[in-house]
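# Provided below are the primary sequence and the corresponding predicted coordinates.
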Amino acid sequence: MVCGKLSALCCDTKRLRALHTAALLSFAIGLGGCSTAVVDKTLGMTPAQLYADAKDEMSNQQFEKAIVLYEKLEARAAGSPLALQAQLDKAYAYYLSREPVMALATIDRFIRLNPASPALDYAYYLKGVVTFNNDLGMFGRYTGQDLAERDQKAARESFDAFNEVVTRFPQSRYAEDSRQRMGFTVAALAKYDVFVAKYYFRRGAYLAAINRAQNAVSEYRNVPAVEEALFLIYKAYDVMGLPAMRDDARRILAASFPDSAYLGPAGEGDDWLKR
């Protein structure tokens, strides 16, 4: 009887050991499957090879892949000329992939850490370009929104960046384009002041309209919006019943823009407010 029980116990023990061994084997296989690492295909590549591959991805408009490669290059060759170039190329890749915040952060970091870099002119130029287009956004793109009606903070920051190129690097290959973009930005800023002044005028806030129009006249010169700003000042003084100041404003308008359409029939009525 005792022998039979011992025999049964031995059989149960062997069965438990077998099950335990099978369980351990299964667990080990599972762990093996979970620990399979993704192979980094760039291991062993030189910085030059990484840069070349990143440029290829840029050419194929695979900007996210290019960004990853540029970051690997920066990590493996930190401080080298190629790594510094990769920072700027990465910023441009962010810009093309419609990530202006990341692009600007990358550029600002480059400017802060590399104040003596020979590529500093390009860094400021790229900052101006990114900021210049940053305020377009989905709304501006699909409604045809005028630059003068969009974010003026971005326009001013863009102007400042281009001005850095023109002022500090007058012989730079990016200087001429920076000048042209500055002119466009100034025209937009002046037009924005007139846009706001007309808003005040339509609501009867004539003094506020005059102040905003005068800002366009004093801050921005030789741009088309100044003509309308002077005319708006003239009209506001007229509505306010201040003939002396009205006539002064008209004289300045005539002297500055002798062929102005506002001096003729175009200046009559309120149609000019609708433009």
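On my side now, so go ahead. Numbering: from 1, shown residues only.
# alpha carbons only for contacts and neighbour counts from here, please
Will do.
# For the host helix or strand of residue 111, could you pull out the residues that count as buried?
Assigned by DSSP states H and E, residue 111 belongs to helix 100-113. Residues 100, 102-104, 106-108, 110-111 are the ones in helix 100-113 that count as buried (16 or more other Cα atoms under 10 Å).
# helices and strands around that helix, which ones?
Here helix 100-113 touches helix 81-96, helix 120-134, going by 3 or more Cα pairs under 8 Å, 6 or more residues apart in numbering; DSSP states H and E.
# Run the chain-centre distance for the shortest one.
If I follow you right, that is helix 120-134. Relative to the centre of its chain, helix 120-134 is centred 8 Å away, using Cα atoms, centre = their mean, to the nearest Å.
# any idea of the angle that helix forms with helix 100-113?
Going by axes from the mean of the first three to the mean of the last three Cα atoms, to 10 degrees, helix 120-134 is angled at 160 degrees with respect to helix 100-113.
# now swap in the first one and tell me
With the same axes, to 10 degrees defining the directions, helix 81-96 sits at 150 degrees from helix 100-113.
# Now do helix 81-96: distance to the chain's middle.
On the basis of Cα atoms, centre = their mean, helix 81-96 is displaced by 15 Å from the centre of the chain it belongs to.
# any residues touching that helix, and which ones?
47-48, 51, 58, 63-64, 66-67, 70-71, 73-74, 77-78, 100, 102-104, 106-107, 110, 123, 126, 130 (Cα atoms under 8 Å, 6 or more residues apart in numbering).
# take a look at this one as well, against the first:
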Amino acid sequence: MRLVKTCAALVLVSLLSACTWWSENADVEPDIPEQQLYEEALSAMDDGNYSLAVDKLQLLEARYPFGRYSEQAQLELIYAYFKTFEPQSSAAAADRFIRLHPNHDNIDYAYYMKGLTAFEQDRSFLTRYLPLDETQRDPGAARDSFDSFSTLVSRYPESEYAPDAQKRMQYLKNRLATYEIHVATYYMKRQAWIAAANRGRYVVENYQETPAVPDALAIMYEAYTQLAMTDLADDALQVLTLNFPDYEIHSFREGSYSLLYTASFGLFGEGEEVVAPVRPTQSLGETRAEEREKEDSKEERSWFDRATFGIFE
């Protein structure tokens, strides 16, 4: 009886081992030649099936890491990830290629794709199809894109991708400069004069020839005026006046209004409108000073005049 049990146990163990062996071998894919894998990946990309292309390229890298198509497969993988809307994977693949092949003939393509991936990542779905101001969003991806394009242009100025990178860099400069103005305006409304002045100076020093420069100079002028830094305020105003003579100086501070004034839409209560900063001791501010005097000389409107919208008074 004991012998029968022993034999039955051995047979059972053998059957289980056989099942395990067959199941393991069933999951193992047959060997595919390197060239065939690469051609299948390219064919999938030509057909627009980028998910399949990613699978083929990943398999090629895993099985033939030092093959004749490995380097080209890494480049193709960057683009395939980009087309499957996987920006993190695309950027990681580009960084990996740059690290492994710093002297490759097509390394300029890796830098370009890295910048393009961050560029498209910064432009979200909502900003493409809805009228949203993307300059008020976090510019982290825009900075990464600008840095990658800048590296490409500086290191490989003769690259075929350099002209397009330069155009995108100009757009990114305008976007980053406008974001700094939004932040500076926020500081001005909170009366954080030093922080606002530093933001304005950063725009002037790093984003020249952008539409945000005159606003940056105006913020510097107003912030330095509030800080009683006369020399710095004079310098900012002089640069602004000489380079942008048609710019109309306005205040970036927030007005002070009472609750009654706000609730009645300005009919009742007291409200202090913010006017442009004026320093009548300097010649460049005489025009604005004269305008301020004219505004102050106007007769104060009574509550009855406000309520009747000026019809009876």
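Arrived safely. Here the structure is a predicted model, which means the values were calculated and not measured.
# Once they're superposed, what TM-score comes out?
The TM-score (TM-score structural alignment, normalised by the length of structure 1) is 0.76; 253 aligned residues with a Cα RMSD of 3.4 Å.
# And residue 258 of structure 1, how far from residue 250 of structure 1?
Between residue 258 of structure 1 and residue 250 of structure 1 the computed distance is 11 Å (Cα to Cα, to the nearest Å).
# Give me the more crowded residue out of the two.
residue 250 (19 against 12; other Cα atoms under 10 Å).
# Identify the residue of structure 2 aligned to the more buried one.
In structure 2, residue 250 of structure 1 lines up with residue 237, judged by TM-score structural alignment.
# Quickly note the distance from its match to residue 76 of structure 2.
Here residue 237 of structure 2 is placed at a distance of 53 Å from residue 76 of structure 2 (Cα to Cα).
# For structure 1, which helix extends over the most residues?
If you go by DSSP state H, structure 1 has its longest helix at helix 2-34.
# after it comes which helix or strand?
Remark: after helix 2-34 of structure 1, the chain's next helix or strand is helix 47-59, criterion DSSP H and E.
# helix or strand for the match of residue 250 of structure 1, which one?
Here residue 237 of structure 2 is assigned to helix 230-243, by DSSP H and E.
# Show me what that helix packs onto, helices and strands only.
For helix 230-243 of structure 2, the elements it packs on are helix 213-226, judged by 3+ Cα pairs under 8 Å, 6+ apart.
# Superpose on structure 1 and give me the mean offset of the helix it packs on.
Compared with structure 1 after fitting, helix 213-226 of structure 2 has a mean deviation of 2.0 Å; criterion: mean Cα distance after the TM-score superposition for structure 1.
# That helix versus helix 230-243: what angle between them?
Using the same axes, to 10 degrees: helix 213-226 of structure 2 against helix 230-243 is 160 degrees.
# Tell me which residues are up against helix 213-226 of structure 2.
Contacts to helix 213-226 of structure 2, defined as Cα under 8 Å, 6+ apart, come from residues 177, 181, 184-185, 188, 193-194, 196-201, 203-204, 207, 230, 232-234, 236-237, 239-240, 244, 247, 249-252, 276-277.
# swap the cut-off to 7 Å and go again
181, 193-194, 196-197, 200-201, 203-204, 232-233, 236-237, 240, 244, 249, 252, 277 (Cα atoms under 7 Å, 6 or more residues apart in numbering).
# can you give me how far the longest helix of structure 1 is from the chain middle?
Its chain's C-alpha centre and that of helix 2-34 of structure 1 lie 64 Å apart, by Cα atoms, centre = their mean.
# Enumerate the positions of that helix that are buried.
By neighbour count on 16+ other Cα under 10 Å, the buried set for helix 2-34 of structure 1 is empty.
# Give the aligned equivalent of residue 187 of structure 1 in structure 2.
Per TM-score structural alignment, residue 187 of structure 1 is aligned with residue 174.
# what about the helices in the stretch 201-313 of structure 2?
Counting by DSSP state H, counting those that start in this stretch, the stretch 201-313 of structure 2 has helices at residues 213-226, 230-243, 259-263, 286-297, 303-307.
# among the ones you listed, which is the most enclosed?
Stretch with highest mean neighbour count among those: helix 213-226 (a mean of 25; mean count of other Cα atoms under 10 Å).
# What residues does the match of residue 187 of structure 1 make contact with?
Neighbouring residues of residue 174 of structure 2 by Cα under 7 Å, 6+ apart: 210-211.
# Distance check, it against residue 135 of structure 2.
9 Å.
# again with residue 242 of structure 2
Computed as Cα to Cα, the residue 242 of structure 2 to residue 135 of structure 2 distance reads 28 Å.
# coming back round to it: between the helices of the stretch 201-313 of structure 2, which one is nearest to residue 122 of structure 2?
Comparing the helices of the stretch 201-313 of structure 2 by their distance to residue 122 of structure 2 (Cα to Cα), the top pick is helix 213-226, with 22.7 Å.
# before we move on, back to that, compile the helices and strands packed on helix 100-113 of structure 1 into CSV and extend it with columns for distance to residue 2 of structure 1.
Formatted as CSV, those follow (distance: least, Cα to Cα, whole Å):
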stretch, distance to residue 2 of structure 1
helix 81-96, 81
helix 120-134, 89
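# thinking again about what came up before, setting aside sequence neighbours, what's the nearest residue to the match of residue 250 of structure 1?
residue 221 (5.8 Å; Cα to Cα, 6 or more residues apart in numbering).
# what residue of structure 1 matches up with the one you found?
Looks like residue 221 of structure 2 aligns to residue 234 there (TM-score structural alignment).
# Any chance you could list what contacts stretch 108-126 of structure 2?
Applying Cα under 7 Å, 6+ apart, the set of residues contacting stretch 108-126 of structure 2 is 82, 87, 91, 94, 98, 141-142, 144-146, 148-149, 152, 156, 159, 161.
# Show the buried residues in those residues.
Neighbour counting by 16+ other Cα under 10 Å classes 82, 87, 91, 94, 98, 141-142, 144-146, 148-149, 152, 161 among the contacts of stretch 108-126 of structure 2 as buried.
# what stretch of structure 1 does stretch 186-195 of structure 2 fall on?
By TM-score structural alignment, stretch 186-195 of structure 2 lines up with residues 199-208 in structure 1.
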